[in-house]
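> all I have is the shape, not the residue letters:
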């Protein structure tokens, strides 16, 4: 049986990185939730964009990905579920994060289940998930889970990330939503192609028929 695949993209710049830490927690929680369903293996991969920064910049200029970047793009586009995590800089996603998704074909994530998450210094940046990340993936026609996860510096204390803490609750809720979408999309039939649209009546013809009536 083909395993379910979860790919987490981390745009953290430091080592260690709170962005990578959040990506790992979300990926592990989603793996556990996805494994709770019908017996099926689950594979997890985390892609660190900092390791691909130069390749991404070259791709932006030349239009051609390096082998390493091409392989990362293929992993993202083939995944059953995507977790996208960025640090928040100047009230939005990082330039590295945006550039990576800019070099992916704008139709490649159509219908893909996506969990969005971010890290920042204070909770007041959390709205960037809704005014920046969610519209980005909506434009790419991905299916974004309802719960977005933001982790401020104070969330990494025992009150936020410990058992029963607020961050833990958000992580588990978002992971359950993503796992549910993954199970559904993996069992769904293939999307209809352009040939299936032959019977659709163009809007102009429908409008003309209404006027004639």
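Looks like it arrived, so ask away. Computed from a predicted model, the values in this text were never measured in an experiment.

> CA atoms for contacts and neighbours, from now on please.
Noted.

> now the helices for the chain?
Here the chain has its helices, by DSSP state H, at 18-35, 53-62, 67-78, 95-102, 128, 134-139, 158-161, 166-187, 203-212.

> so which of the ones you listed is nearest residue 114?
Closest approach to residue 114 among those is made by helix 166-187 (6.9 Å; Cα to Cα).

> one step back: distance to residue 108 for the helices of the chain - can I get that in CSV?
Converted to CSV, the helices of the chain look like this (distance: least, Cα to Cα, whole Å):
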stretch, distance to residue 108
helix 18-35, 21
helix 53-62, 17
helix 67-78, 6
helix 95-102, 10
helix 128, 24
helix 134-139, 11
helix 158-161, 34
helix 166-187, 15
helix 203-212, 27
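
> most packed of these?
Counting by mean count of other Cα atoms under 10 Å, helix 18-35 has the highest mean neighbour count of the helices of the chain, with a mean of 22.

> quick one: it to chain centroid distance?
Centre-to-centre, helix 18-35 and its host chain are 12 Å apart (Cα atoms, centre = their mean, to the nearest Å).

> next: stretch 159-170.
Relative to its parent chain, stretch 159-170 has a centroid offset of 22 Å by Cα atoms, centre = their mean.

> second structure follows, compare the two:
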């Protein structure tokens, strides 16, 4: 069973960001099913954790609900991450969510990137902002990222958007099935006995 976490940072409800996240998720599930794999999906609406994220930044500790969500994302086999584009980059709320993840939480994890905006001229934000950030986090980013401008939801442009979604989902699925995530060892799995730390027996 492949576990997929979906992080959507749309601010409105409903939002085009969540719509794109759902389309990417459905295409990935279909591609996995075609390859003989099953998937479970956990969706994270970042807007629901806005106050907890601020508290985490101020105190250094994640409230219980946020902690469970962060653990769910870190424990997934793959991640679909979608943000609205503001001022030529990802939203502050989207960035904050990934800022409070534990170091190396996404190391080796296949990631499919998506973004939405009012104009196609913001599409390069996927390459100059999102892709470098996830590369820094040691994630394995799918070659194709999907940007959806307002006009992409019009019936005349839907075919083009669908083709990009299918291509991205196929690449993401290949990463999930051909090169399963290499997980590091947890240093707390085998702790050193306290007496040994003190040098006593």
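Arrived safely. Computed from a prediction, not measured in an experiment: that's the story for all the values here.

> returning to that earlier point: for residue 12 of structure 1, find the nearest of the helices of structure 1.
The nearest among the helices of structure 1, by Cα to Cα, is helix 18-35 at 5.0 Å.

> tell me what that closest one is packed against?
Contact here means 3 or more Cα pairs under 8 Å, 6 or more residues apart in numbering; DSSP states H and E; on that basis helix 18-35 of structure 1 packs against strand 4-10, strand 42-48, strand 81-89, strand 113-120, helix 166-187.

> give the contact list for the one residue sitting closest to the centre of structure 2.
Taking Cα atoms, centre = their mean, the centroid of structure 2 lies closest to residue 81, which sits 3.2 Å from it. Contact analysis of residue 81 of structure 2 by Cα atoms under 8 Å, 6 or more residues apart in numbering lists 6-8, 21, 111-114.

> quick one: which of the residues you listed is nearest residue 185 of structure 2?
The nearest member of these to residue 185 of structure 2, counting by Cα to Cα, is residue 111 at 20.6 Å.

> give the aligned equivalent of the closest one in structure 1.
In structure 1, residue 111 of structure 2 lines up with residue 114, judged by TM-score structural alignment.

> these two touch, right, that match and residue 145?
Yes - between residue 114 of structure 1 and residue 145 there is a contact under Cα atoms under 8 Å: 6.3 Å.

> shared neighbours of the two, anything?
Each of residue 178 lies in contact with both residue 114 of structure 1 and residue 145 under the rule Cα under 8 Å, 6+ apart.

> higher neighbour count, those two?
residue 114 (27 against 20; other Cα atoms under 10 Å).

> contacts only, for the more buried one.
Residue 114 of structure 1 touches 81-84, 142-145, 178, counting by Cα under 8 Å, 6+ apart.

> distance of it from residue 54 of structure 1?
Counting by Cα to Cα, to the nearest Å, the separation of residue 114 of structure 1 from residue 54 of structure 1 is 25 Å.

> and if you look at residue 20 of structure 1?
19 Å.

> again with residue 25 of structure 1
Remark: distance between residue 25 of structure 1 and residue 54 of structure 1 (Cα to Cα) = 27 Å.

> number of residues surrounding the aligned residue in structure 1 for residue 60 of structure 2?
When structure 1 is aligned by TM-score structural alignment, the residue opposite residue 60 of structure 2 is residue 63. Burial measure for residue 63 of structure 1: 11 neighbouring residues, criterion other Cα under 10 Å.

> now residue 63 of structure 1. Nearest residue, chain neighbours left out?
Spatial nearest neighbour of residue 63 of structure 1, excluding adjacent residues (Cα to Cα, 6 or more residues apart in numbering): residue 103 at 7.9 Å.

> contacting residues for that neighbour?
Contacts of residue 103 of structure 1 by Cα under 8 Å, 6+ apart are 56, 59-60, 63.

> what lines up with it in structure 2?
Applying TM-score structural alignment, one finds that residue 103 of structure 1 aligns to residue 100 in structure 2.

> correct me if wrong: residue 44 of structure 2 contacts residue 4.
No - when contacts are counted by Cα under 8 Å, residue 44 of structure 2 is not listed as touching residue 4 (10.9 Å).

> which of those two has more neighbours?
Taking other Cα under 10 Å, residue 44 of structure 2 and residue 4 do not tie; residue 4 has more neighbours (25 against 19).

> what's the more buried one aligned with over in structure 1?
By TM-score structural alignment, residue 4 of structure 2 lines up with residue 6.

> just to revisit the earlier point, and the helices and strands packed on helix 18-35 of structure 1 as CSV, adding distance to residue 149 of structure 1?
Below are the helices and strands packed on helix 18-35 of structure 1 laid out as CSV (distance: least, Cα to Cα, whole Å):
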stretch, distance to residue 149 of structure 1
strand 4-10, 14
strand 42-48, 17
strand 81-89, 9
strand 113-120, 5
helix 166-187, 6
